[in-house]
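Engineer: Next come a sequence and a model predicted from it.
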Amino acid sequence: MPRPSHDVRAFDARATDADLDDLRARLAAARLPEAETVRGAAPGPRRWAQGVPLADLADLVAYWRTGYDWRAFEARLDRIGQFRTTVDGLGIHFLHRRSARADAVPLLLTHGWPGSVAEFVDVVDELADPQDADAPAFHVVVPSLPGFGYSDKPATTGWGIERMAAAWVELMGRLGYDRFAAHGGDWGGVITTVLGGRFPAHVLGIHTLTPQAPPGLPTDGLTAAERAWTEETRAFWDGPRAAYAKQQAARPQTIGYSLVDSPVGLLAWILDKFAEWSHTEDSPFETMSRDRVLDNVTLYWLTRAGASAARIYYESHDSLDPDLRVDVPSALSVYPRDIEKCPRPWARERYRNIVRWNAPGAGGHFPSLEVPGPFVADLREGVAAVLAARR
């Protein structure tokens, strides 16, 4: 059982009625631009070629204003269990769902951008207390990254991936979990890699959706499919689709004014990524709930996190130590419509003990929202492989 924790306080998040009324008023008064000039294109990527189509955004804004229920999401967070503590001088918010199972293993889940703890609310219960008694169970901890959600906003520079990983080790130890498994995607996947590489005494093993190869590896010896992965990834980062990352890495404060002042601007900025990075033919809502996407966006809005969350790019873009190696058991999953796909031979250059490699048949950058059932199965199998390798 975990040792008694200190400086961990139950947290009760409640937006004021005035804040919610202000949001609805801003949505009602929104000034929208004219329609995109590719309007009329058939459903598919071409329809989104200039960004979020006007009709889609207008419909979602109307639902956000008149049909969406933020209080239901607040209640959902409360049922899971919300807490705050101060780590390295910064207030950190986290969800903590302890399993009823005696054999449960501590599992840390780390989100990225433009996500939040909302990415995991639909899978926490099943991970903690699975319906199948033979499935592994976990004590689940889901922190909000610094500058995201109900975590504090850093007032100085220096909160990059290395410091966040160290803070997570302190957080888990404070909860009594001196040894734990870790999972993440997007920035959460990079932080998970740092956890595995820097803290092997505390990390049982990792499961990441974002394997990070060392730079400068040749394509010699890769299969045609693996070379295609490298070309797709290079095209993404070298082309205009990565403009959001370059903007947030170079000038997060500038874009932050719009993201904190305009709920429609914030919605469009985030929805664009949920649409482009999901495994769908047209709308992200083919696989994801409108409510869950709006839970995520509303959390950014109410906590005024548009600028502070964007600063993770300023602090950490291209900052992963090229010489970092991960020796703890590692399970790596590469979803077919993710934006960054690392070939297995390249991954082996950083992750020295890959115990499971998986390329699921469906899903994109947000599999816990797009394909929650298969995501849970993949995560369970990956962590089970990690734990088996330590026996």
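Structural biologist: Everything's here; your move.
Engineer: Going by C-alpha atoms from here, please, whenever you check contacts or count neighbours.
Structural biologist: Will do.
Engineer: Now do the strands in the chain.
Structural biologist: 8-10, 82-87, 90-97, 105-110, 138-143, 180-184, 203-208, 330-333, 354-358 (DSSP state E).
Engineer: What is the first one packed up against?
Structural biologist: When you say that, I think you mean strand 8-10. The contact analysis (3 or more C-alpha pairs under 8 Å, 6 or more residues apart in numbering; DSSP states H and E) places strand 8-10 against strand 82-87.
Engineer: for the third one, same thing?
Structural biologist: In terms of contact count using 3+ C-alpha pairs under 8 Å, 6+ apart, strand 90-97 is assigned the packing partners helix 70-80, strand 82-87, helix 124-128, strand 138-143.
Engineer: Name the surrounding residues that touch it.
Structural biologist: 77, 80-86, 117, 124-125, 128, 139-146, 149-154 (C-alpha atoms under 8 Å, 6 or more residues apart in numbering).
Engineer: Serialize the strands of the chain to a markdown table and add fields for distance to Asp378 and mean neighbour count.
Structural biologist: Output for the strands of the chain, formatted as a markdown table (distance: least, C-alpha to C-alpha, whole Å; neighbours: other C-alpha atoms under 10 Å):
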| stretch | distance to Asp378 | mean neighbour count |
| --- | --- | --- |
| strand 8-10 | 31 | 14 |
| strand 82-87 | 26 | 19 |
| strand 90-97 | 20 | 22 |
| strand 105-110 | 14 | 25 |
| strand 138-143 | 14 | 25 |
| strand 180-184 | 11 | 25 |
| strand 203-208 | 9 | 28 |
| strand 330-333 | 8 | 27 |
| strand 354-358 | 8 | 18 |
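Engineer: In TSV: those strands, plus distance to Gly364.
Structural biologist: Output for those, formatted as TSV (distance: least, C-alpha to C-alpha, whole Å):
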stretch	distance to Gly364
strand 8-10	34
strand 82-87	28
strand 90-97	24
strand 105-110	17
strand 138-143	21
strand 180-184	14
strand 203-208	14
strand 330-333	11
strand 354-358	14
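Engineer: then this one, side by side with the first:
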Amino acid sequence: MFSNNESLSLLISFLSLFIQTPPLPEINVNEWWGPRHLKSIQDTSIRPFVVEFNASMIADLRHRLRNTRQMTPPLEGTGSEYGFNTKEIPRWLRYWAEEYPYQDRVVEINKYPQYKTNIQGLDVHFVRVIPKVPIGIEVVPLLVLHGWPSSYLDFYALIPVLTSVSPHRDFVIEVIAASLPGFAFSDGAVRPGFGVDKMAVVLRNLMHRLGHKKFYTHGADWGSVVMSNMATFFPNEVLGYHSSMPTIFSPLQAFARIVGDYFPSLVVRPEVADRMYPLSNFLSKIVRESGYFHLQATKPDTVDIALTDSPAGLLAYFFEKISVGTREYYQHRADGGLELHYTKEQLVDNLMVYWASDSVATAGRIYADSFSPRYFSLRTDSIPSSVPAWILQAKYEISYIPPWMYKLKFPNLVNETVLDTGGHFLALELPVVLAEDIVRAVVEFRRLQHKGKKKEGRNCEVNSDFVDLLCLLQFYKVINLLCI
């Protein structure tokens, strides 16, 4: 007999027989996104890069921090429900202007080798750490991508774990932590339409430039969406995909979510049902916390004028999102709960990367170019990818997706790791936990490679009989499409 969620997933698979899978979009791997006049003189070298906090930039920043207008007091009895509490901001501005150790921190930021190279007209910035290993140990490449309002610095604490040699495995990981195009020290596109699908192509080309025709990936937030597109477009190159924020947007998963609001046991295991339902709570949270999303998906440049000009505004805007992304209930705290999980240096380091690179505006455009009619028309989340996938889901992540539902996109889902703690910014909050999970995923991906076949994800809350039926339904779906 099938369990409830197996029965619903079987129904979804049956419904999928009548929904034609969209075709794979045409992919131009050489599409030019930089200034057109530079196309004929593109420099494809890999150049060392060093982050600088020069004296004039620091002086200007301190002047702005010291000369902010007096802020409107928060309403009585509120924490950060109306936005980051204005009583808390002055102490952060004093720290940033007077106590933040600029030169010590820039040394810390530069502790790993950084580079730039021009891909499709855009200078792409990345950290690359190649471990030295004894004979007999293979070095395998891993591309890791951050989201917004994060940066490549999120992964610094993971690097020692990922690049360490272990007697329990015959490989070690080379880490490539890239700045998403438009973020930090990576150039943004000079014309519209540069969504996550286009970024996936650029970053795949980056890996080729580095000599890696096949590689593993990890993504968080927007990085996860970029990596999902990469696995869709280049399934023979992505050896395995690890995500700490799995997401799909398709009619079938939306239908399943709605059904689950009435019958939760049909969709999700009881022990994690509260992460999805009641649906009214989830939708209320999305409406309450996604104002920035709608703004940046429609008119990003307007708000970015303020964030680019005012470091106080940038701090308040970013800290509010980091606070609620860490724990939603921190909105009731005046301090946002930030220092319960992160150091002052970590939080301001991230601000400094955006400020020093003047990338606030180009980073914000990812929302407008990815939540667009052009991108939605591709329906990439409805195109299954054969790439082996592994998902990690933190307790306080923005949303939870049942493994069987994620298998609609990644049929070769290998494993789900469920945490009883942790929020959206997991690389900063629990770096060792995340790094060790990535290593476990790569171990399993390699095991599947060595077996010469892809695993069918049988440990993801489905039994073997159900998998066989699901495979049979997929087979009939193929036959159905061939007959159209």
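Structural biologist: Yep, it's here. All of these numbers come straight from a predicted model, not from anything done at the bench.
Engineer: Present the helices and strands packed on strand 90-97 of the first structure as JSON lines; the columns should include distance to Gly221 of the first structure.
Structural biologist: What follows is these, written out as JSON lines (distance: least, C-alpha to C-alpha, whole Å):
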{"stretch": "helix 70-80", "distance to Gly221 of the first structure": "47"}
{"stretch": "strand 82-87", "distance to Gly221 of the first structure": "45"}
{"stretch": "helix 124-128", "distance to Gly221 of the first structure": "38"}
{"stretch": "strand 138-143", "distance to Gly221 of the first structure": "39"}
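Engineer: Nearest to Gly205 of the first structure, out of the ones you listed?
Structural biologist: Closest to Gly205 of the first structure of those, according to C-alpha to C-alpha: strand 138-143, at 13.8 Å.
Engineer: other SSEs contacting the closest one?
Structural biologist: strand 90-97, strand 105-110, helix 124-128.
Engineer: Any idea how far the longest one is from the middle of the chain?
Structural biologist: This points to strand 90-97 of the first structure. Centroid separation for strand 90-97 of the first structure versus its chain: 15 Å, with C-alpha atoms, centre = their mean, to the nearest Å.
Engineer: Check the shortest one too.
Structural biologist: In terms of C-alpha atoms, centre = their mean, the centre of helix 124-128 of the first structure is found 17 Å from the chain centre.
Engineer: now stretch 312-319 of the second structure
Structural biologist: Using C-alpha atoms, centre = their mean, the offset of stretch 312-319 of the second structure from its chain centre is 21 Å.
Engineer: Where in the first structure does it fall?
Structural biologist: The alignment of stretch 312-319 of the second structure onto the first structure (TM-score structural alignment) spans residues 264-271.
Engineer: What of stretch 7-19 of the second structure?
Structural biologist: So stretch 7-19 of the second structure sits over no part of the first structure, by TM-score structural alignment.
Engineer: Need the contact partners of that stretch.
Structural biologist: Applying C-alpha under 8 Å, 6+ apart, the set of residues contacting stretch 7-19 of the second structure is 252, 256, 266-267, 404-405, 466, 470, 473-474, 476-477, 480.
Engineer: Need the buried ones from the residues you listed selected in ChimeraX.
Structural biologist: Selecting only the buried entries of these in ChimeraX, with 16 or more other C-alpha atoms under 10 Å as the criterion:
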select :252,256,266,267,404,405,466,470,473,474,477
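Engineer: Narrow the contacts of stretch 7-19 of the second structure to those in helices?
Structural biologist: Counting by DSSP state H, those place 252, 256, 404-405, 466, 470, 473-474, 476-477, 480 in helices.
Engineer: Nearest to Arg47 of the second structure among these?
Structural biologist: Met405 (42.5 Å).
Engineer: what's the closest one in contact with, if anything?
Structural biologist: 9, 253.
Engineer: What does it correspond to in the first structure?
Structural biologist: So, by TM-score structural alignment, Met405 of the second structure is matched to Trp346.
Engineer: ok, that match to Thr230 of the first structure distance?
Structural biologist: 10 Å (C-alpha to C-alpha, to the nearest Å).
Engineer: and what of Ala201 of the first structure?
Structural biologist: Taken as C-alpha to C-alpha, the span from Ala201 of the first structure to Thr230 of the first structure is 33 Å.
Engineer: between the two, which one's more packed in?
Structural biologist: Set Ala201 of the first structure next to Thr230 and count neighbours by other C-alpha atoms under 10 Å: Thr230 wins out with 18 against 12.
Engineer: shouldn't that one be in contact with Cys342?
Structural biologist: Yes - Thr230 of the first structure is in contact with Cys342 according to C-alpha atoms under 8 Å; the separation is 6.9 Å.
Engineer: Tell me where the stretch 201-350 of the first structure has helices.
Structural biologist: 224-238, 243-250, 252-261, 263-276, 290-302, 306-316, 344-347 (DSSP state H, counting those that start in this stretch).
Engineer: Figure out which of those helices is closest to Glu162 of the first structure.
Structural biologist: Once these are compared by C-alpha to C-alpha, helix 306-316 is nearest, at 8.8 Å.
Engineer: what comes into contact with the closest one?
Structural biologist: 113, 146-148, 153-154, 157-161, 245-246, 248-253, 255-257, 259-260, 266, 300.
Engineer: Please find the angle between the direction vectors of the lengthiest helix in the first structure and strand 180-184.
Structural biologist: Counting by DSSP H, the longest helix found in the first structure is helix 372-389. Counting by axes from the mean of the first three to the mean of the last three C-alpha atoms, to 10 degrees, helix 372-389 of the first structure points 140 degrees away from the direction of strand 180-184.
Engineer: Pull out the buried positions in helix 372-389 of the first structure.
Structural biologist: Here helix 372-389 of the first structure shows 372, 374-376, 378-387, 389 as buried, counting by 16+ other C-alpha under 10 Å.
Engineer: Having no further points to raise, I will conclude here.
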